[in-house]
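kindly generate the corresponding structure for this input.
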Amino acid sequence: MTLRAPRITRLGLALLKGTRHLDRDEIELDAHGPVGDRTWCLVDRAAARVLRTVDNPRLLRITVRPTDGGFVVTTPEGHSLDAATRDAADGIQAYDYWGRGARIRLQDSDCSAFFSEYLSRDVVLARADRGDVVYADPISIVTTGALRRLEEALTRSGYAVRSPLDARFRATMTLDLEHDPEPGTRLQLGDAVVEVTDPLERCAVIDLDPETGERTNTQLLQRIRTTDGRLPFGVGARVVSAGTLRLG
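From the prediction side, this is the model:
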């Protein structure tokens, strides 16, 4: 089944894994997913591990925007670094990411020292192979209907929702649909077509404030937990036909 042109109410991605998820007016899709999404990551070279957002919530406070020569990093304190990037001589290496091997290329960049100081740990900037530091499918989707029902449940429990809930889920897109599309559904979005895969399992990242990185009592994990212990919210998707996604 194909749904034609459900309205896109929000688009976003993070250029560097774990940093602030930035709203976009449009996103280009190629065969691998959203172009630019999690192109970069930080690694703990001693542990041969990619840094995970849930373990390093201060990353959420940092904004990373692309430039012609690389990207510019800005902290909430107003400090910024215009970073040029260059592959180090080490070549492709395998670093652990949630128990699987992520192919990364370490970078010769001032950003490594910048992030090491900010996070108070020794980290190195790296460029990831497309999709290797994405936990599930390349595209994540939430719907306005599911978000509204979740917000109503939180409000009934006495929790005041102070910011848009879709920011918590860091989805590629929010679609104006009452219910999540079923697995196997194809969505015509402008000149792009994506196919829905499976419900997305969530982790404690959704209980972190998307602007401050602080853990807040949102009760989101509690509210989405099923009777068998799963934590699904939203759906994943893969690219069928490349194209451009635009708001509206």
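
from here on, just use CA atoms for contacts and neighbour counts.
Fine.

OK, contacts around the residue nearest the centre of the chain?
Note on the chain: the residue nearest the mean C-alpha position is residue 170, at 4.9 Å, using CA atoms, centre = their mean. Contact criterion CA atoms under 8 Å, 6 or more residues apart in numbering gives 12, 13, 21 as the residues in contact with residue 170.

and with 10 Å instead?
With contact taken as CA atoms under 10 Å, 6 or more residues apart in numbering, residue 170 is in contact with 11-14, 20-23, 140-142, 205-206, 210.

can you check residue 212 too?
With contacts defined as CA under 10 Å, 6+ apart, residue 212 is in contact with 20, 57, 58, 59, 60, 61, 62, 76.

look at residue 58 and give its secondary structure.
Three-state secondary structure (criterion: DSSP: H, G, I helix; E, B strand; the rest coil) places residue 58 in helix.

and if you look at the one 10 residues further on?
Assigned by three-state DSSP, the conformation of residue 68 is coil.

which of the contacts of residue 170 lies closest to residue 39?
For the contacts of residue 170, the closest approach to residue 39 (CA to CA) belongs to residue 14, at 8.4 Å.

any idea how far apart the tips of stretch 213-229 sit?
Between the opening and closing residues of stretch 213-229 lies a distance of 25 Å (CA to CA, to the nearest Å).

next secondary structure after whichever strand or helix holds residue 200?
Residue 200 is located in strand 192-201, with elements delineated by DSSP states H and E. On the C-terminal side of strand 192-201, the nearest following helix or strand under DSSP H and E is helix 220-224.

want to put them side by side, so please do this one too:
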Amino acid sequence: MNRVIGIRRHPLKSAAAEHVAEAFVGKHGLDGDRTWTCLDADGTIGSAKQPRLWGTLLAVSATYQPAQGDRARAVHIAAPGAAPAQAGTPEADAAVSAWLGRPVRLTRNAPQQLKRHHWWPDEPGMIPDWVADQTPGEDDTVAARHDAEGGRFFDFGPVHLVTTGALERLDNEHGSEVDPARFRPNLILDLPADPEPGQRIAIGPDAVLEVAIPTPRCVIPSLAHGDAPADRALLKTLAAHHRIDVADYGRATCFGLYANVLAVGSIATGDRVTVAG
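Here you go, the predicted model:
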């Protein structure tokens, strides 16, 4: 039976994933996902797509506490070597700043001109057609996205997923097992292959997603993620086997899928998954 085998939330953008057994999927994605970001002194937001500045943020953990009774919702941050602190407090800012080695501030509010730093990989094939004028191996400052209604710092779609079928294929192409954490998905679905854009994915009794587009990849999969060490060769594998046409955009190296939420509902690991359309 096709099923959910992993649910992951990222309360702080570009911080480590929180592995959860169940979550509520609203129209803006998983409850608590990517609701906080780091704000740098230059007004840009934190993203490990510029690893020189933000790569170590992947080692910071963040956990989401939903509202319950009189208790307000909250996100708790734990930087290596520091005590956990609630996001939005000076203690959390100080802990993340000390870990990154420069002053940053955690925020739920998007700056008026939302931008982030980006490093364009120098591996051939890793730059999408729609930014073909960019120079490989160069830094850039690009516009960032923010779902103002939902208060989310998403790069594109509200839900990001990978499938076991695609991961098994990638393992064979790469010659070793690839940790799905490298792709920072919300959902890991036990499906033999990726659904196509426009197809619908029913999860559990209520939730329904619709596949939007394949996920263009950046440098992040090659960085260290927890116990998974840096793997620069992974970019070469991705570019060699996963550069495809993305409808209305052009060719790009992609892995995983962005999806929109058609019907909200609670999901849990082990829930049945059905693909239609």
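
please state their TM-score.
Scored against TM-score structural alignment, normalised by the length of the first structure, the superposed chains reach a TM-score of 0.78; 213 aligned residues with a CA RMSD of 2.2 Å.

which residue lines up with the residue nearest to the centre of the first structure in the second structure?
For residue 170 of the first structure, the equivalent position in the second structure is taken to be residue 184, counting by TM-score structural alignment.

now do the same end-to-end measure for stretch 10-20 of the second structure.
From its first residue to its last, stretch 10-20 of the second structure covers 11 Å (CA to CA).

next one: stretch 62-79 of the first structure
Using CA to CA, one end of stretch 62-79 of the first structure lies 10 Å from the other.

which parts of the stretch 151-277 of the second structure are strands?
Under the criterion DSSP state E, counting those that start in this stretch, strands of the stretch 151-277 of the second structure are mapped to 159-163, 187-190, 200-203, 207-216, 243-246, 250-263, 265-268, 273-276.

buried stuff in the last one?
Right, the one you point to is strand 273-276 of the second structure. Within strand 273-276 of the second structure, the residues scored as buried using 16 or more other CA atoms under 10 Å are 273, 275.

contacts for that strand?
Surrounding strand 273-276 of the second structure, the residues in contact under the criterion CA under 10 Å, 6+ apart are 1-4, 189-191, 194-196, 198-205, 207-210.

can you do 8 Å?
With contacts defined as CA under 8 Å, 6+ apart, strand 273-276 of the second structure is touched by 1, 2, 3, 4, 189, 195, 199, 200, 201, 202, 203, 204.

now tabulate those residues in TSV and tack on neighbour count and distance to residue 89 of the second structure.
Putting the contacts of strand 273-276 of the second structure into TSV (neighbours: other CA atoms under 10 Å; distance: CA to CA, whole Å) gives the following:
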residue	neighbour count	distance to residue 89 of the second structure
1	10	45
2	15	42
3	18	39
4	22	35
189	25	36
195	20	42
199	15	42
200	21	40
201	20	39
202	19	39
203	25	36
204	19	37
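
looking at those, spot the one nearest residue 254 of the second structure.
Once CA to CA is applied, the member of the contacts of strand 273-276 of the second structure that ends up nearest residue 254 of the second structure is residue 195, at 13.8 Å.

surely that closest one and residue 210 touch.
No: with contacts counted by CA atoms under 8 Å, residue 195 of the second structure stays clear of residue 210, the gap being 9.4 Å.

which residues are in contact with both of those two?
Both residue 195 of the second structure and residue 210 lack any common contact, where contact means CA under 8 Å, 6+ apart.

and the contacts of the lengthiest helix in the first structure?
The single longest helix within the first structure, with elements called by DSSP state H, is helix 144-156. Among residues not part of helix 144-156 of the first structure, those counted as contacts by CA under 8 Å, 6+ apart are 160-161, 165-166, 174-180, 218-219, 223.

hmm, back to that, which two among the contacts of strand 273-276 of the second structure are spaced furthest apart?
Pairwise distances across the contacts of strand 273-276 of the second structure (CA to CA) peak at 18.5 Å, for the pair 1 and 199.

deepest of the strands of the stretch 151-277 of the second structure, which one?
strand 159-163 (a mean of 25; mean count of other CA atoms under 10 Å).

that one aligns to what range in the first structure?
Mapped onto the first structure using TM-score structural alignment, strand 159-163 of the second structure covers residues 139-143.

what's in contact with that stretch?
Stretch 139-143 of the first structure has contacts (CA under 8 Å, 6+ apart) with 33-34, 166, 171-180, 200, 233-239.

mind reading off the mean deviation between that stretch and the second structure?
Stretch 139-143 of the first structure, aligned to the second structure and superposed, deviates on average by 0.8 Å (mean CA distance after the TM-score superposition for the first structure).

before we move on, which element is the residue lying closest to residue 82 of the second structure once chain neighbours are set aside in?
Across the structure, with CA to CA, 6 or more residues apart in numbering as the measure, the residue nearest residue 82 of the second structure apart from its sequence neighbours is residue 95 (6.1 Å). Residue 95 of the second structure is located in helix 90-100, with elements delineated by DSSP H and E.

residue 2 of the first structure and residue 93 of the first structure: what is the separation?
With the distance defined as CA to CA, residue 2 of the first structure ends up 40 Å from residue 93 of the first structure.

residue 168 of the first structure too?
31 Å.

which of the two has more neighbours?
Each of residue 168 of the first structure and residue 93 has its neighbours counted (other CA atoms under 10 Å); residue 168 has more, 17 against 13.

show me the contacts for the closest residue to that one other than its chain neighbours.
The shortest distance from residue 168 of the first structure to any non-neighbouring residue, by CA to CA, 6+ apart, is to residue 206 (5.1 Å). Applying CA under 8 Å, 6+ apart to residue 206 of the first structure gives the contacts 168, 169, 220, 221.

from residue 237 of the second structure, how far out is whichever residue in the second structure pairs up with residue 206 of the first structure?
Superposed on the second structure with TM-score structural alignment, residue 206 of the first structure falls opposite residue 221. As defined by CA to CA, residue 221 of the second structure lies at a distance of 11 Å from residue 237 of the second structure.
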